[in-house]
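Trainee: take this sequence and fold it.
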Amino acid sequence: MSDPGPAPVIGITTYRQPAGWGAWRDVPADLLPSDYALSVERAGGVPVLLPPLASREAARVALSRLDGLLIAGGADINPARYGQQPDPQVTVWYDDRDASELWLLAEADEARLPVLGICRGMQMMAVAAGGTLVQHLPDVVGHAVHAGPPDGYSSTEVTVDGPGRVTELIASRLSVPSHHHQAVDAHPGFRIVARDGDGVAQAMEADGDRFAVGVQWHPETADDSGVFDGLVAAARERAARRR
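Mentor: As a prediction, this is how the structure comes out:
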C-alpha cells in the first residue's frame, strides 16, 4: 500500500465577536464551534483556525501553508458586497470577516486550493464569484422553517441531483440540520446540485477538476461526514502533488 503522506492541513475561518468565559465578559474573541474542527479531524485532516485577516497579502501567506480551506457558517454578509441595499431583516454583519473571506477565496481560486463552504460559507462562495443572495427567505417561500429555533436547527429534506462530487459523497435524499434565513440566488461558475422542497439551493459545486463545494446545511452538527471526507481527500491529493 502506498504511503498517503502527512494529514492535510485545513484552514477554517472563524468569528470575531464579543465572548465571555470565567470572569471575563464581552471580550473581542476569535472563536468557532468545535464541531467544525472535530469533523475535519474525523475525516483525517489537521484543522487550523483562521481569524479574520487584515489584508489580501495575509490571506495569500496563510493559504500558502494550507492544503484546503473551509469557510464556516456565521452572520449575514453585508448586502453591499453583492450590490444590494439591506432588507429590513438584515441588520448585523461583520465587514472584517466578509473582507477576509473574500480575500481567502480569491487566493484559493488562484492557488486551485480545495474549498468547502458551509451555510454562510456557501453563500460567501457565491458572492465571491459575483453572485447574489436571497436576503430573507420567508419573503420568498412564505415560512421561516429554514431558520429553526434561535439556538438550534430545523430539519430540511434535501434531494441531491447529480452527477458530480456531491452525488458521490452523500445520499441522494437526506434530512439535514438547517439554520439560515438567506440562500444563494445567482451563482456564476457553480452548478446547483441539491435543493429542498421549496426549491431553495442546498448544495453547489464548481465545474472542472478542483474541489469547490458549498452546502447550505450544517453537516458538522450531524453524522454526515461525506463533504468533509471529500474536502480532506482533495486536500491530501493536492498536498501529495506538491511534495
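
Trainee: for the rest of this, base every contact and every neighbour count on C-alpha atoms.
Mentor: Will do.

Trainee: compute the number of surrounding residues for residue 182.
Mentor: As a burial measure, residue 182 scores 22 neighbours (other C-alpha atoms under 10 Å).

Trainee: same check, this time on residue 17
Mentor: Neighbours of residue 17 (other C-alpha under 10 Å): 12.

Trainee: same question for residue 87.
Mentor: 11.

Trainee: who touches it in this structure?
Mentor: By C-alpha atoms under 8 Å, 6 or more residues apart in numbering, the contact list for residue 87 reads 135, 136.

Trainee: which element is the residue nearest to the spatial centre of the chain on?
Mentor: Closest residue to the average C-alpha location of the chain: residue 117 at 2.0 Å, with C-alpha atoms, centre = their mean. Applying DSSP states H and E as the criterion places residue 117 in strand 115-118.

Trainee: packing partners of that strand?
Mentor: strand 68-71, helix 120-128, strand 212-215, helix 226-242 (3 or more C-alpha pairs under 8 Å, 6 or more residues apart in numbering; DSSP states H and E).

Trainee: I'd say residue 231 and residue 225 touch.
Mentor: No. The pair residue 231 / residue 225 is not scored as a contact, 10.1 Å apart, by C-alpha atoms under 8 Å.

Trainee: settle it for me: which of these two has more neighbours?
Mentor: Neighbour count, other C-alpha under 10 Å: between residue 231 and residue 225, residue 231 has more, with 25 against 17.

Trainee: what kind of secondary structure is residue 29 in?
Mentor: strand (DSSP: H, G, I helix; E, B strand; the rest coil).

Trainee: gap between it and residue 169?
Mentor: 34 Å (C-alpha to C-alpha, to the nearest Å).

Trainee: do the same with residue 114
Mentor: Residue 114 is 15 Å from residue 169, by C-alpha to C-alpha.

Trainee: tell me which stretches of the chain form strands.
Mentor: In the chain, the strands defined using DSSP state E lie at 9-13, 15-21, 24-31, 46-50, 68-71, 115-118, 133-134, 154-160, 173-178, 183-184, 190-196, 201-206, 212-215.

Trainee: residues in contact with the longest one: which ones?
Mentor: By C-alpha under 8 Å, 6+ apart, the residues outside strand 24-31 that reach it are 14, 15, 16, 17, 18, 19, 20, 51.

Trainee: sequence B follows; please return its structure for comparison with A:
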Amino acid sequence: METDVRWGVWQHQAAVLPAGYHRLVQRAGGTALLLPPDADERAREIVSRLDGLVLSGGPDVEPARYGAGPEPECGPPDPARDAWELALARAALEQRVPVLGICRGMQILNVLLGGTLVQHLEGHRGEPGVFAEHAVRPVAGTRLAAILPEPVTVPTYHHQAVARVAAGLVPGAHAEDGTVEALELPPGEHPFALAVQWHPEEGRDVRVMRALVDAARAGTHSGPGPEARTAASPSPAAG
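Mentor: Sure thing, here's the model as predicted:
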C-alpha cells in the first residue's frame, strides 16, 4: 500500500512495511524482498520468481469482497490493496508457492477462498498503536501444531477475525474466546499455505516464519543459493 510519509525535509508517497517483517524473515534464515503495488495481472509473473510469499498485516478488508456491507466499526476500504493481495495469494496457491498470511493476510486468504469475516470484536488489541498479548492453542494434528506443539502467548492487534471458514481451509489454532487464530490448507492440497491471526514479527518466536523459509528452500522454485527469497506486500500499519 502506498501512503504519504515524511523524512527529513521530504514528504512523498511511499510503499512502506514495518521493519519487523523483513527482520523476522532474515532471523528465520530467508532473504526478504518487498513487493510494491503493481498491476493485478502481473501477480502470476511476479510470484513465479519467488520462493515464498508473506501477506502482511494492514487495514480492514473491504466487506464487499465477502458479500457484506460495512458495519460502523469497519475501517475505510483500500480496494487497490485488496485487489493486489488477492491476486498475489491466488497466484501463490495456483503455483504452489509457499505462503504465510499474517493478521490481515490470514483474512485475505480466507476471503479469497470464499470465507467471511467478523467486522469487529473486542479483546484482541491494546490501546491504539499498542500490541496486546493473549494465548492461542494449536489444534492437534494440524501443520501449525507440528510447528508450535504447545499453547503459546502471542502479540496481537486486530479487531476483525474469521467468521465462516472458507471451504478447504482448516483451523489451526484458537484463542481462549474461540476466535480462529490460524488457518491452513492440508499438505495434500498445497506444499505450505498457513496463516496466523497474530503478529509474529512483533515477538521473538521465529518458528512460524522459519517453517515458511524451510518450505521455500524445499520447493521447486529456484532460489538465490542457500537462502530462500521471501517477499512481502508492503503495508503501513499492523492489521
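
Trainee: and the TM-score between them?
Mentor: Once superposed, the chains reach a TM-score of 0.88 (TM-score structural alignment, normalised by the length of structure 2), with 221 aligned residues with a C-alpha RMSD of 1.6 Å.

Trainee: coming back round to it: how about CSV for the strands of structure 1, with distance to residue 97 of structure 1 added?
Mentor: CSV is the format used below for the strands of structure 1 (distance: least, C-alpha to C-alpha, whole Å):
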stretch, distance to residue 97 of structure 1
strand 9-13, 9
strand 15-21, 7
strand 24-31, 11
strand 46-50, 10
strand 68-71, 11
strand 115-118, 14
strand 133-134, 17
strand 154-160, 26
strand 173-178, 22
strand 183-184, 18
strand 190-196, 23
strand 201-206, 22
strand 212-215, 18
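
Trainee: looking at the ones you listed, which is nearest to residue 144 of structure 1?
Mentor: Residue 144 of structure 1 sits nearest to strand 154-160 of all the strands of structure 1, at 9.8 Å, using C-alpha to C-alpha.

Trainee: list the buried residues for the closest one?
Mentor: In terms of neighbour count (16 or more other C-alpha atoms under 10 Å), strand 154-160 of structure 1 has its buried residues at 154, 155, 156, 158, 159, 160.

Trainee: which residues of structure 2 does it align to?
Mentor: Matched against structure 2 by TM-score structural alignment, strand 154-160 of structure 1 falls on residues 132-138.

Trainee: tell me roughly how far that stretch lies from structure 1 on average.
Mentor: Aligned to structure 1 and superposed, stretch 132-138 of structure 2 gives a mean residue distance of 0.9 Å (mean C-alpha distance after the TM-score superposition for structure 1).

Trainee: need the longest helix for structure 2.
Mentor: Determined from DSSP state H, the single longest helix within structure 2 is helix 79-94.

Trainee: and for that one, what span of structure 1 is it aligned with?
Mentor: The aligned range for helix 79-94 of structure 2 is 95-110, by TM-score structural alignment.

Trainee: quick one: that stretch to structure 2 mean distance?
Mentor: Stretch 95-110 of structure 1 versus its aligned partner: 0.8 Å mean (mean C-alpha distance after the TM-score superposition for structure 1).

Trainee: may I see the buried residues of that stretch?
Mentor: By neighbour count on 16+ other C-alpha under 10 Å, the buried set for stretch 95-110 of structure 1 is 97, 98, 99, 100, 101, 102, 103, 104, 105, 106, 107, 108.

Trainee: for those residues, give me CSV that also has distance to residue 64 of structure 1.
Mentor: Below are the buried residues of stretch 95-110 of structure 1 laid out as CSV (distance: C-alpha to C-alpha, whole Å):
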residue, distance to residue 64 of structure 1
97, 20
98, 20
99, 18
100, 15
101, 15
102, 16
103, 13
104, 11
105, 13
106, 13
107, 9
108, 9
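
Trainee: looking at those, spot the one nearest residue 236 of structure 1.
Mentor: Lowest distance from residue 236 of structure 1 to the buried residues of stretch 95-110 of structure 1 (C-alpha to C-alpha) belongs to residue 108, with 15.5 Å.

Trainee: ok, that closest one - contacts?
Mentor: 63, 69, 114, 115.

Trainee: out of those, which is most surrounded?
Mentor: Compared across those, residue 115 has the highest neighbour count, 29 neighbours, by other C-alpha under 10 Å.

Trainee: quick one on the thing from earlier: tabulate the contacts of strand 24-31 of structure 1 (a markdown table), appending distance to residue 205 of structure 1.
Mentor: Listed next are the contacts of strand 24-31 of structure 1 as a markdown table, based on distance: C-alpha to C-alpha, whole Å:
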| residue | distance to residue 205 of structure 1 |
| --- | --- |
| 14 | 22 |
| 15 | 24 |
| 16 | 28 |
| 17 | 30 |
| 18 | 33 |
| 19 | 34 |
| 20 | 37 |
| 51 | 25 |
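
Trainee: mind picking the two most distant members of those residues?
Mentor: The span of the contacts of strand 24-31 of structure 1, defined through C-alpha to C-alpha, is set by 20 and 51 at 17.4 Å.

Trainee: between those two, who's got more neighbours?
Mentor: residue 51 (20 against 11).
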